[in-house]
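Visitor: this is a predicted model, with the sequence first.
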Amino acid sequence: MKNNRNTFKKFQDDNQDARAKIIQNYLHFAKKRKLGFPHVTALAEALAEHLSIAEGKPCSKSTLLRNQKYKAKLVGFMAVANITSHKNGKYDGFSRRPEVENFKERLEITNLRRENERLKILYQETERRKEEERNRESEVLLTGGDTERRSTERRSTIEELQNRHALTCQALHALLTHIEDFVLVDADGERFIDRAKLRNNVIVERRLASPFFVWLRAHRGVLGGKS
């Protein structure tokens, strides 16, 4: 647990040192450009905007003023700046306000770019989902068309097989009628029997003849009751 605390403290210290370096560079820049600030809060506000850009994440002036290490740097800068301004007799608050406004404009541009990128990603995601939905709808339509076509083909095939079955049964019935003296049509046993034999006289057994007898019973009225 102690090692974890030490590691986290080191991480915090490293972050503070990195931020302190950015602050020091900014103060050096402000001194070199002779930027003027009416009070330490105004300096903290401008610095927070600069840190937001430099670190790539929001930073508030209150965060800087609460940290004693950062605040000491800002107060020190203001003290030297005020002494220099009074010596020159031209302290007028934000004497170089355009420079500060430049930071604000850059921050605004950065925020606008981020928002534009977010909207671009959102738009692309919306278009992708629309395209997927259109593809699904097209697939459903195509699949539905294929299903209907296959269903029609199956019905046509079934009807053709039924017609062929009926024609085959009609031909078989005509043949059996013609040779009824030689072949017995056993409707109860659903068999065709050779009348000339007493044993092993089954010509067509029930397993094969059954479909014919189903058709025969269905059309008995049409065939005049003959079986």
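Guide: Great, that's in hand.
Visitor: switch to C-alpha atoms for all contacts and neighbour counts from now on
Guide: Will do.
Visitor: middle-most residue in the protein, spatially?
Guide: The residue lying closest to the centre of the chain (C-alpha atoms, centre = their mean) is residue 129, at 7.1 Å.
Visitor: now the one helix or strand that one maps to, how far from the chain's geometric center?
Guide: Taking DSSP states H and E as the criterion, residue 129 maps to helix 97-178. Relative to its chain's centre, helix 97-178 lies at 15 Å (C-alpha atoms, centre = their mean, to the nearest Å).
Visitor: now swap in stretch 46-63 and tell me
Guide: 36 Å.
Visitor: and residue 217, how many neighbours?
Guide: As a burial measure, residue 217 scores 15 neighbours (other C-alpha atoms under 10 Å).
Visitor: report the angle between the helix or strand harbouring it and helix 97-178.
Guide: Per DSSP H and E: residue 217 is located in helix 206-218. Here helix 206-218 runs at an angle of 90 degrees relative to helix 97-178 (axes from the mean of the first three to the mean of the last three C-alpha atoms, to 10 degrees).
Visitor: just checking, what packs against helix 206-218?
Guide: helix 97-178, strand 191-194 (3 or more C-alpha pairs under 8 Å, 6 or more residues apart in numbering; DSSP states H and E).
Visitor: checking residue 184 next. Helix, strand or coil?
Guide: The three-state label given to residue 184 by DSSP: H, G, I helix; E, B strand; the rest coil is strand.
Visitor: then this one, side by side with the first:
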Amino acid sequence: MSLNMCVRLIPQVLNNLHCRHAIITNFRVCKNLHPASYWYRFQSSHVTTPKSTNEIVVYHGTLTTQLRAVKIFSLMTSMSGIIAQPFIYNQLVSLHSIPLMVVAWSFFGFFTIGTPLLLHLLARKYVTVLKYKPDTDTYVATTLNIINIPKQLEFKPEDVKVPEVLGMFTTFTAKDKALFVDPRFFENPKHYGRIMGYDKPLDLKLYKATTSDNKK
């Protein structure tokens, strides 16, 4: 029997013996027994998706976009100033005047380091977004740190303290952190009332003035 004849007879033999179905079945079994497949099934069966909490945006700061842009510009100028420090130093040394070097170095140092710090001190209390979680009855306030990255603070109405004398850009303090919000931009004024404690009963302290007549 020639080789060509054997090649022609192989498909007929496989069809007659139903080997095709057996090969497919064995292939599926081997695939399921593969370590990578087993690990994938094990991992998918044990990984739990985090529960999504319902968050309602109750406040959005209108100056958020402008604040981000100003801080980005300040950081870019500071990075440019830091990179240019060696070139500025060489130019100042060539002047051969120590007082002029001190004045010029202080001027460039203030705009390089002092401006981002001063801007952060003024804007660190500004709340860009305030969210409410009905499931836990908590609020999440978002502020910006010195490198313009959002920072969140979660608190409850019980954690809020309204100082008698408000500081600069301070509306209330939550967990000893001063925050600033504008009451005009709350979606629902009741949330502002809850945070500020307006829904609590008034604690009226009545004092009796006692007079004593010592005249005889």
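Guide: The structure has been received and is ready for your questions. Because the structure is predicted, anything quoted here is derived from the model rather than measured.
Visitor: TM between them?
Guide: Overlay of the two chains. TM-score (TM-score structural alignment, normalised by the length of the second structure): 0.19; 70 aligned residues with a C-alpha RMSD of 5.6 Å.
Visitor: need the helices and strands packed on helix 206-218 of the first structure in JSON lines with distance to residue 22 of the first structure, can you?
Guide: Formatted as JSON lines, those follow (distance: least, C-alpha to C-alpha, whole Å):
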{"stretch": "helix 97-178", "distance to residue 22 of the first structure": "15"}
{"stretch": "strand 191-194", "distance to residue 22 of the first structure": "105"}
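Visitor: which of the ones you listed is buried the deepest?
Guide: Across these, the average number of neighbours (mean count of other C-alpha atoms under 10 Å) peaks for strand 191-194, which reaches a mean of 20.
Visitor: after that one, next one along is what?
Guide: Using DSSP H and E, the helix or strand that directly follows strand 191-194 of the first structure along the chain is strand 202-204.
Visitor: neighbouring contacts of that following strand?
Guide: Strand 202-204 of the first structure is contacted by residues 191-194 when judged by C-alpha atoms under 8 Å, 6 or more residues apart in numbering.
Visitor: outside of stretch 81-95 of the second structure itself, list whatever touches it.
Guide: Counting by C-alpha under 8 Å, 6+ apart, 100-101, 104, 108, 112 sit against stretch 81-95 of the second structure.
Visitor: re earlier: what is the helix holding residue 129 of the first structure packed up against?
Guide: Going by 3+ C-alpha pairs under 8 Å, 6+ apart, helix 97-178 of the first structure lies up against helix 40-55, helix 206-218.
Visitor: let me know which of these is the nearest to residue 165 of the first structure.
Guide: helix 206-218 (8.7 Å; C-alpha to C-alpha).
Visitor: report the separation between the two terminal residues of stretch 104-115 of the second structure.
Guide: End-to-end distance of stretch 104-115 of the second structure (C-alpha to C-alpha, to the nearest Å): 16 Å.
Visitor: my bad, stretch 42-56 of the second structure
Guide: 36 Å.
Visitor: where does residue 12 of the second structure sit: helix, strand or coil?
Guide: Following three-state DSSP, the label given to residue 12 of the second structure is helix.
Visitor: count of neighbours near it?
Guide: The number of residues packed near residue 12 of the second structure is 11, by other C-alpha under 10 Å.
Visitor: any idea how far it lies from residue 19 of the second structure?
Guide: In terms of C-alpha to C-alpha, residue 12 of the second structure sits 10 Å off from residue 19 of the second structure.
Visitor: and for residue 131 of the second structure?
Guide: Distance of residue 131 of the second structure to residue 19 of the second structure, computed by C-alpha to C-alpha: 64 Å.
Visitor: who's more crowded, those two?
Guide: Neighbours were counted for residue 131 of the second structure and for residue 19 using other C-alpha under 10 Å; residue 131 has more, 18 against 13.
Visitor: surely residue 194 of the second structure is within a helix?
Guide: Yes. Assessed by three-state DSSP, residue 194 of the second structure belongs to a helix.
Visitor: any idea how many residues pack against it?
Guide: Neighbours of residue 194 of the second structure (other C-alpha under 10 Å): 15.
Visitor: quick one: buried residues of whichever strand or helix holds residue 179 of the second structure?
Guide: Secondary structure from DSSP H and E places residue 179 of the second structure in strand 177-179. Across strand 177-179 of the second structure, burial judged by 16 or more other C-alpha atoms under 10 Å covers 178-179.
Visitor: what's it packed up against?
Guide: strand 172-174.
Visitor: from the contact counts, what lies against the strand it packs on?
Guide: If contacts are counted by 3+ C-alpha pairs under 8 Å, 6+ apart, strand 172-174 of the second structure sits against strand 160-161, strand 177-179.
Visitor: hmm, 10 Å instead?
Guide: On a contact count with 3 or more C-alpha pairs under 10 Å, 6 or more residues apart in numbering; DSSP states H and E, strand 172-174 of the second structure meets strand 150-155, strand 160-161, strand 177-179, helix 189-196.
Visitor: returning to what we had before: closest to residue 40 of the first structure out of the helices and strands packed on helix 206-218 of the first structure?
Guide: Closest approach to residue 40 of the first structure among these (C-alpha to C-alpha): helix 97-178, 14.0 Å.
Visitor: that closest one relative to helix 40-55, how many degrees between them?
Guide: 40 degrees.
Visitor: in the lengthiest helix in the second structure, which residues are buried?
Guide: Secondary structure assigned by DSSP state H gives helix 64-83 as the longest helix of the second structure. Buried residues in helix 64-83 of the second structure, defined by neighbour count with 16+ other C-alpha under 10 Å: 64, 67-68, 71, 74-75, 77-78, 81.
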